[in-house]
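Engineer: Predicted model follows, preceded by the sequence.
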Amino acid sequence: MSETVKAPIATIKPTILEKHGDKRTDNYFWLNQRENPEVIDYLNKENDYYNAMTASTKQFQSDLFEEMKARIKEDDASVPYLYNGYFYITRFETGKDYPIYSRKKGSLEENEEILFDCNELAKGHSYFQLGGMSISPDNKFATFGTDIVGRRIFTIQVKNLQTGEILSDKIENVTGSSVWANDNQTIFYTRKDLVTLRSDKVFKHKIGAVENDDVLVFHEKDETFDVSVSKEKSRKYIVILSSSTLTTEFQILPADKPDDKFKVFQKRTRGLEYGISHFGDSFYIVTNKDKAENFKLMKTPENATSKDNWIDVIPHRTDVLLEDIEIFKDYLVVEERSNGLHKIRIMPWSGKGEYYLPFESETYTAFTTTNVDFDTEILRYSYQSMATPSSVIDFNMKTKTKEVKKEQQVLGGKFDKNNYIEERIWATANDGTKIPISVVYKKGLKKDGSNPFLLYAYGSYGASMDAYFSSARLSLLDRGFVYAIAHIRGGEELGRHWYEDGKLLKKKNTFTDFIDCSKFVIAEKFTSPEHLYAEGGSAGGLLMGAIVNMEPQLYHGVIAQVPFVDVISTMLDDSIPLTTGEYDEWGNPNVKKYYDYMKSYSPYDNVVSQDYPNMYVSTGLHDSQVQYWEPAKWVAKLRALKTDKNILFLDTNMDAGHGGASGRFEALKEVAKEFSFLLDLEKIKI
């Protein structure tokens, strides 16, 4: 990397921020002015600096990109699934970045009908995403949403699948998803607040009508709730879901009666979470009712849905987290998590002969996928591990036989999963808690402290970061890297308590868990501080910001993707997307005890004059979840205060949002940047 280029220095313009009598000076508050040319100029200068400093690695980045791309089957297709008389397929063509959605009537031998070729729709746009495709019950129309900015604001349109015509209906500023009533004329959709981007309204639209005629069906006025609309698998009910971190509320409407009023299923009660699935004359409910921390399964008659009528089907268990259910005509399928691992439980409605699918690895992920048909004995699920490519499996629940419909191909002829070792190891946290870590590395590795090691984690919102396969990751493993996922508190891998112990006033457990996992892999001689790297994105980027303030000497390098690092200012600004809905996760800083606790860990507020690791920070100008100015301000403050000569990069995608680039292979270019950062620090050039 070049040593001659000078890093840009952001202008200091002090802003005094006061709350609870506490004054904070934010020297870079001005960077939140997205339309200010001075802000754009600064971001461009940071990009220029990154490009100049990494000029010597550009060819390596290109080689890495081609290497990773070469492992991917370009002319790939999903496993078809049958829905309402048609087989639906998503496929890719060689040399093209975007998917093609198609279907075949009745048989896979029939002619293909192309529904949407996203390569055509994306022409002229630097970013494109199609979402929320929904087919009318008579199979004649499709609604679909498009986003051409990356801010997750969609426009819904309607396509006549018989003529290919795009109808005049155009519904803007929406989430992109929509649901058909059974009359083939009415759709329900959700609209976003244009300031906060909170999904807060459900509208009803009649095909052919102008948008101004749409009827407001429901307005979610509580700013801590988001709203969505969907259709039950039975196709009998349309449901509205209002959800916050701790509370849910459903409303139901017979899909045959779109002009009737929705009825509340069970009114919201703070702390009561539930999810519903309709079957026969009943609803099955996954819920935490009666202090069922790990959730249980209950049922209720469809005409008596309040919680007073709910009865237990699967009682609460302290050692098993009930995650979801899938209902079939003859079987109930239950997705559970025990000791941090997925379990799939098959329960015949007859009550006889229930069993679990057998899984042998300790670093795997298994979950049900597309199961849209009630009347079948076939369960479709996905399986993968750190060393085993993802596969889609059809399992016959009656005969207990399985058919692998597809295993992800790793092209190039060099990949053999037997060349890699995967294991689950357990670190001990500072409070004695055992933290699982999923690890994968190439055979022959010596545990002598000299191995480069990339440790990844997330640790928020109860989102479990399960062991998964990545063909791109092979570019690190084959060059001697160890890769690991730390299943730290704040996720839900070991049950609901795992989440509760890593949020609000226990948030610091997330950070100290990661640090203790880092110390453990060093103590076990997997690596050393000279070769240990950390990676996290979004709330995982907050984790990165916290650990480099707390224990910077543990890491040689850190990758922070779209990092949420300015916790207090963001959580005090209720005009920013997501803020009000997050109080149950982080706390409300308008309350002093939460303000004080946030201030004690907020990465931006805790940058000090000390040595920091080498750091690569990425963001998107149009990010709707973590605004670009959080990483921009953080990097500016780090530049001003850090006492080392290590690398610090801010790389802003000026065309994309939270998810990064939209093209299938464009995203690999971002991975190539990250990998080249790591490999260059390790002086690995091949």
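Structural biologist: Happy to help now that I have it. Numbering: from 1, shown residues only.

Engineer: all contacts plus neighbour counts: C-alpha atoms, from now on.
Structural biologist: Will do.

Engineer: And the helices in the chain, which stretches?
Structural biologist: Using DSSP state H, the helices assigned to the chain run over residues 37-53, 58-70, 118-121, 474-477, 496-500, 508-523, 539-550, 567-572, 583-586, 592-601, 629-641, 666-681.

Engineer: Could you tell me the angle between the longest one and helix 58-70?
Structural biologist: Here helix 37-53 runs at an angle of 90 degrees relative to helix 58-70 (axes from the mean of the first three to the mean of the last three CA atoms, to 10 degrees).

Engineer: So which elements touch helix 37-53?
Structural biologist: strand 648-653 (3 or more CA pairs under 8 Å, 6 or more residues apart in numbering; DSSP states H and E).

Engineer: Show the contacting residues for the residue nearest to Leu357 when sequence neighbours are not counted.
Structural biologist: In space, and not counting its chain neighbours, Leu357 is closest to Ile344: 5.7 Å by CA to CA, 6 or more residues apart in numbering. Neighbouring residues of Ile344 by CA atoms under 8 Å, 6 or more residues apart in numbering: 333-336, 356-357, 366-367.

Engineer: close enough to count as contact, Gln251 and Ile240?
Structural biologist: Yes. Using CA atoms under 8 Å, Gln251 is in contact with Ile240, at 5.0 Å.

Engineer: Tell me which of the two has more neighbours.
Structural biologist: Ile240 (26 against 19; other CA atoms under 10 Å).

Engineer: What distance do you get for that one to Lys443?
Structural biologist: Per CA to CA, to the nearest Å, Ile240 is found 51 Å from Lys443.

Engineer: Then Tyr83?
Structural biologist: From Tyr83 to Lys443 the distance is 44 Å (CA to CA).

Engineer: which one of these two has more residues nearby?
Structural biologist: Tyr83 (17 against 14).

Engineer: Just give the closest residue to the residue nearest to the spatial centre of the chain, not the sequence neighbours.
Structural biologist: For the chain, the residue nearest the mean C-alpha position is Ala463 (8.3 Å; CA atoms, centre = their mean). Leaving aside its chain neighbours, Ala463 sits nearest to Gly491 (4.8 Å; criterion: CA to CA, 6+ apart).

Engineer: also this one, for the comparison:
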Amino acid sequence: MTKHSNVKPPIAKKIPHHLEKHGDLRVDNYFWMKDRDHPEVINYLNAENEYCDTQMAHTKGFQKDLFEEMKARIKEDDSSVPYKYNGYWYITRFEKGKGYPIYSRKKDSLNNPEEVLFDCNKMAEGHSYFKLAGISVSPNNKLVSYGVDTTGRRNYTIHVKNIESGEVANDRVLHTTGSSSWANDNKTLFYTKKDEVTLRAYQIYKHKLGEKDDELIFQEGDDTFGVTVYKSKSRKYIIIACYSTLTNEYHILNADQPDGKFEVFQKRVRGLEYSISHYKNHFYILTNKDKATNFKLMKCREEDRKINNWEEVIAHRKDVLIENIDIFKDYLVVSERSNGLNEIRIKRWDGTQDYYLPFDNETYTAYTGTNVDFDTELLRYGYNSLTTPSSVIEFNMRTKTKTVLKEQEVLGGKFKKENYTSERIWATAEDGTKIPMSVVYKKGIKKDGNNPLLQYAYGSYGSTVDPYFSSVRLSLLDRGFIYVIAHVRGGEYLGRQWYEDGKLLKKKNTFKDFIACSIHLIKERYTSSKHLYAMGGSAGGLLMGAIINEAPELYNGIIAAVPFVDVVTTMLDDSIPLTTGEYDEWGNPNDILYYNYIKSYSPYDNLQSKAYPNMLVTTGLNDSQVQYWEPAKWVAKLRNIKTDSNKLYLKTNMDAGHGGASGRFESLKEDAEEFAFLLDLEGISS
């Protein structure tokens, strides 16, 4: 089939809208796209979808082949490694030909009959989007609470089901995060409610089974904070967590006394971050107290929680970030990061053992897994690398012996990990900082500048993209692509300072780091600008928007997924989900200092009349994180302003939100479309 080069792209109408702040006037011609219920907005999104489909029609067969190829590597009749909790083994499994999980359990032994808790395939019938979340079983094992979202907007309705009878109670709670926690009386549930407009999680309610009216327990008055509620692993406490980018506060209640009063653990102090875990008669506190940038571990007695009485357990180290702890009856397990690499440290409470698990390369990911059992010497952890599929490993902390419980199967018979090579390389940023990259490619590739290369990064919120295995990615690697994860500042790959150096008034470091990595990859002849592609989603989509304004000539193609590109306008609109909670990440543009800085990089505000790379931009109509109108406006303005004849496509999923399509294999269709876009630019069609 020939390409439809004569088909004209949709041109959005312009209605000038004046936005004034700090005496600065911005004119937004596409502000009208914010009205999601207006027929013209829906018509425009549909027209863009039609244009994208028409222009990519010649790749439809290839997309289908890619989808089948990706799907064929995945074991369809698969199940998770069972874990034991409160007398039952819990299992998540998939059946062949079905797109959603089945949640089940077996009492005492895995040889006993299966009780199906939820068959999401049946529950999803009649819905174009379906997501089950927050499964929580009551202490007596008879009831289960759960949340359902059928729009993709992460707005869940909580239900309660009687496991024995299968009957779903009339108790129904709307506008929640989906998760809930049982008190030890088996009839009281604590849950988090969202603001119906901003979707900020801001209230904690108490629900008694069968009762009509729920009691408001806690309301967060500071709109830069969110809240959640959960139960401690020791099962002794119900805990309310209040969180913002820079500050935490916890409230605790004995789970045996659901009608008691929550007590503040340590009241919020701006800049004090902490999290709590309960063990015996102590709380263990992971905190940045006293300028512990990379965090330290402290403890206090249950009845004496004053901050001055916190005792140090593991001191702060400048070169090691403490990310998490897992508490067991006889062991403390500490998840750390040193020089970018995951480390798992195991300490006996009695001091007789203190050692690290051995890992042997620079492009792996290791993390502690589902460890709900308190009284055990067995640690579950996960391991994978750019060339090694995921494994779930059970490690005996006393004997130091390990058992691989499951290794991800890559079906099809073609994959052999020894056919691929991974490495870690470093670029030098504009300010002299060394920026690490994790690289993977098929063995035998020559570094002659002719390889197609996909460079990926996120780079915000301290979120670290570790080098992980992807069977989907093999469809690029096997066709000659090199894949690179750039560990730019704004993530926490090299510790907490790495994050601090890529946010607020240092945000541009994220963009400069990514460009420095691209320049290094071209200089070292991994690729050339004719064959270099970049991809990022959400805040990583902001990164894509910034780099094409700054250095469009470096890239042949860009994939921007659900991109956060209209930064100034969004951060000035406190009715939009997430805005107020993000002031400590991006800055509050109501302050002229932050206004000017954000405006200087905001992709939408900095588009210019020049040539841009080929681009595929994706979004979801129901996206609650990055509203659909940001990418829609960005593409409309780009069409109007750019001077090139390169491809520019906007694809809107009219049924889904920030995470894309629901269902196990539906998202692979989106992957196949994105890969087909890249491969088509390289002239690869099979």
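Structural biologist: Yep, that arrived. The model shown is predicted, which means the values in this text are computed figures rather than measured ones.

Engineer: Run through the residues that contact the residue nearest to the centre of structure 1.
Structural biologist: 490-492.

Engineer: what ranges do the strands span in the stretch 201-350 of structure 1?
Structural biologist: Assigned by DSSP state E, counting those that start in this stretch, the stretch 201-350 of structure 1 shows strands spanning 215-219, 226-231, 237-243, 248-254, 263-264, 274-279, 282-287, 296-301, 311-314, 320-327, 331-338, 341-348.

Engineer: Next, count neighbours for the alignment partner in structure 2 of Arg151 of structure 1.
Structural biologist: Using TM-score structural alignment, the equivalent of Arg151 of structure 1 in structure 2 is Arg153. Neighbour count of Arg153 of structure 2, defined by other CA under 10 Å: 20.

Engineer: quick one: Arg153 of structure 2 and Asp623 touch, right?
Structural biologist: Yes. Under the criterion of CA under 8 Å, Arg153 of structure 2 makes contact with Asp623 at 5.6 Å.

Engineer: so what sits against both of these two?
Structural biologist: 656-658.

Engineer: how about those in TSV, adding distance to Ser165 of structure 2?
Structural biologist: Shown next, in TSV, are those (distance: CA to CA, whole Å):
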residue	distance to Ser165 of structure 2
Ala656	33
Gly657	34
His658	35
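
Engineer: Nearest to Ile522 of structure 2 among those residues?
Structural biologist: If you rank those by distance to Ile522 of structure 2 using CA to CA, His658 comes first, at 32.5 Å.

Engineer: Relative to Lys329 of structure 2, how far out is the closest one?
Structural biologist: From His658 of structure 2 to Lys329 of structure 2 the distance is 39 Å (CA to CA).

Engineer: Leu543 of structure 2 too?
Structural biologist: 44 Å.

Engineer: Was I right to think Glu48 of structure 2 contacts Leu648?
Structural biologist: No. Between Glu48 of structure 2 and Leu648 there is no contact under CA under 8 Å: 9.9 Å.

Engineer: What residues of stretch 356-369 of structure 2 count as buried?
Structural biologist: Going by neighbour count (16 or more other CA atoms under 10 Å), the buried part of stretch 356-369 of structure 2 is 362-368.

Engineer: Among these, name the ones in strands.
Structural biologist: The strands, defined by DSSP state E, take in 364-368 from these.

Engineer: that older thread, Leu543 and Lys329 of structure 2: which has the busier surroundings?
Structural biologist: When neighbours are counted by other CA under 10 Å, Leu543 comes out ahead of the other of Leu543 of structure 2 and Lys329, with 31 against 15.

Engineer: Need the nearest residue in space to that one, chain neighbours excluded.
Structural biologist: Using CA to CA, 6+ apart, the closest residue to Leu543 of structure 2 is Phe511 (6.0 Å).

Engineer: same check, this time on Thr151 of structure 2
Structural biologist: Tyr129 (5.8 Å).

Engineer: For the residue lying closest to Asn155 of structure 2 once chain neighbours are set aside, list the residues it contacts.
Structural biologist: Closest residue in space to Asn155 of structure 2, ignoring its immediate chain neighbours: His175 at 5.4 Å, by CA to CA, 6+ apart. Residues near His175 of structure 2 by CA under 8 Å, 6+ apart: 155-157, 193-196.

Engineer: what do we get in structure 1 for His175 of structure 2?
Structural biologist: Per TM-score structural alignment, His175 of structure 2 is aligned with Asn173.

Engineer: residues touching the residue nearest to Leu543 of structure 2, list them.
Structural biologist: Contacts of Phe511 of structure 2 by CA under 8 Å, 6+ apart are 543, 546-547.

Engineer: Run a quick neighbour tally on the alignment partner in structure 1 of Ser602 of structure 2.
Structural biologist: Alignment note: Ser602 of structure 2 maps to Ser602 in structure 1; criterion TM-score structural alignment. Neighbours of Ser602 of structure 1 under the rule other CA under 10 Å: 21.

Engineer: hang on, Ser602 of structure 1 packs against Val567?
Structural biologist: Yes. Using CA under 8 Å, Ser602 of structure 1 is in contact with Val567, at 5.4 Å.

Engineer: wait, doesn't Leu64 of structure 1 sit right on Ala672?
Structural biologist: Yes. Look at Leu64 of structure 1 against Ala672 with CA under 8 Å: they come within range, at 5.7 Å.

Engineer: distance of Leu648 of structure 2 from Lys642 of structure 2?
Structural biologist: 10 Å.

Engineer: Thr652 of structure 2 too?
Structural biologist: Taken as CA to CA, the span from Thr652 of structure 2 to Lys642 of structure 2 is 21 Å.

Engineer: could you point out the longest strand in structure 1?
Structural biologist: Longest strand in structure 1, counting by DSSP E: strand 166-180.

Engineer: Quick check: buried residues in that one?
Structural biologist: In strand 166-180 of structure 1, counting by 16+ other CA under 10 Å, buried: 169, 171-180.

Engineer: Same question for stretch 29-47 of structure 1.
Structural biologist: Buried, per 16+ other CA under 10 Å, within stretch 29-47 of structure 1: 29-31, 39-40, 42-47.

Engineer: against structure 2, where does it fall?
Structural biologist: The aligned range for stretch 29-47 of structure 1 is 31-49, by TM-score structural alignment.

Engineer: same thing with stretch 228-238 of structure 1?
Structural biologist: With TM-score structural alignment as the criterion, stretch 228-238 of structure 1 aligns to 228-238.
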